[in-house]
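In: only geometry, no sequence info:
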């Protein structure tokens, strides 16, 4: 009986994170915050936790973890992350406590061209945010401000 309880708990834990293909900002039909140059890297997949289906429910008062597995096409010594919530085609910048993509993200800079990395950061969903549908636009930029990746994640902010 105990092994079934443990198995159920493990399966529930896996259901809390959703791995999805990349909705790249340039190629997606979802709205973007602003015109961006093409990404200088390749996004392999995105993981959002907790999320069990698209659109992801982002619960107010909680942290949501975003992971992006990517391969840069060129080396970079500095990485900066930027997040927008796109609501009715209007971009709203989401504050990140640490936009430095080289610290606390699972990545050590410099990054090398052709090597695969997994970027991770948390986004706190504030209680003051309205309950609304939103497209999360997350990008990681190099030292020249060019996006290494830019992905779009359909979501809903919920109570």
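Out: Good, I have the coordinates. None of the values given here were measured: they were computed from a predicted structure.
In: From now on I want contacts and neighbour counts done on CA atoms only, so please keep to that.
Out: Noted.
In: residue contacts, the most centrally placed residue in the chain?
Out: Centroid check for the chain by CA atoms, centre = their mean gives residue 66 as the closest residue, at 4.0 Å. Counting by CA atoms under 8 Å, 6 or more residues apart in numbering, residue 66 touches 46-49, 120-123.
In: put this beside the first:
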């Protein structure tokens, strides 16, 4: 019975994940979800916000966690405007705040705002969580279309 429940929970977790290309995650047991996106390209409506969920197990002790969020436009990585890069702020009040110890399961979320001023464009969005050593504990690239 318990095994069946675990299998069902595992299938459910996979069903809501957003497929992505890993771009050098040092953390393990990596999972990623963009709200409303079960298959790329993620369709992002201008003027809306989408919850981004990142789960991983830290490979190192780290005092800080920095968010890198960008989009590829014309071959250049353009930072996501208005994003607070202090990823530890989103972990305050959770079970796994900064500093993070090696082996800690981190469940991190933030709302990604797609501003009305953004152009209608097809792009690749990149999300990184960077530790104190400047290594990527998590790194994902996902095709997206801003409409």
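Out: Received the coordinates, thanks. No experiment lies behind these values; they were computed from the predicted model shown.
In: Need the contacts of residue 66 of the first structure in TSV (columns: distance to residue 129 of the first structure, secondary structure and neighbour count).
Out: What follows is the contacts of residue 66 of the first structure, written out as TSV (distance: CA to CA, whole Å; DSSP: H, G, I helix; E, B strand; the rest coil; neighbours: other CA atoms under 10 Å):
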residue	distance to residue 129 of the first structure	secondary structure	neighbour count
46	24	strand	22
47	22	strand	20
48	19	strand	23
49	19	strand	20
120	23	strand	18
121	19	strand	19
122	16	strand	17
123	13	strand	16
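In: which stretches of the second structure form helices?
Out: Listed in chain order, the helices of the second structure (DSSP state H) span residues 2-16.
In: any chance you could map the strands in it?
Out: 21-22, 28-34, 42-44, 48-57, 66-73, 76-79, 105-114, 121-130, 136-146 (DSSP state E).
In: mind putting those in JSON lines, distance to residue 9 of the second structure included?
Out: Formatted as JSON lines, the strands of the second structure follow (distance: least, CA to CA, whole Å):
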{"stretch": "strand 21-22", "distance to residue 9 of the second structure": "23"}
{"stretch": "strand 28-34", "distance to residue 9 of the second structure": "14"}
{"stretch": "strand 42-44", "distance to residue 9 of the second structure": "24"}
{"stretch": "strand 48-57", "distance to residue 9 of the second structure": "15"}
{"stretch": "strand 66-73", "distance to residue 9 of the second structure": "29"}
{"stretch": "strand 76-79", "distance to residue 9 of the second structure": "35"}
{"stretch": "strand 105-114", "distance to residue 9 of the second structure": "16"}
{"stretch": "strand 121-130", "distance to residue 9 of the second structure": "26"}
{"stretch": "strand 136-146", "distance to residue 9 of the second structure": "23"}
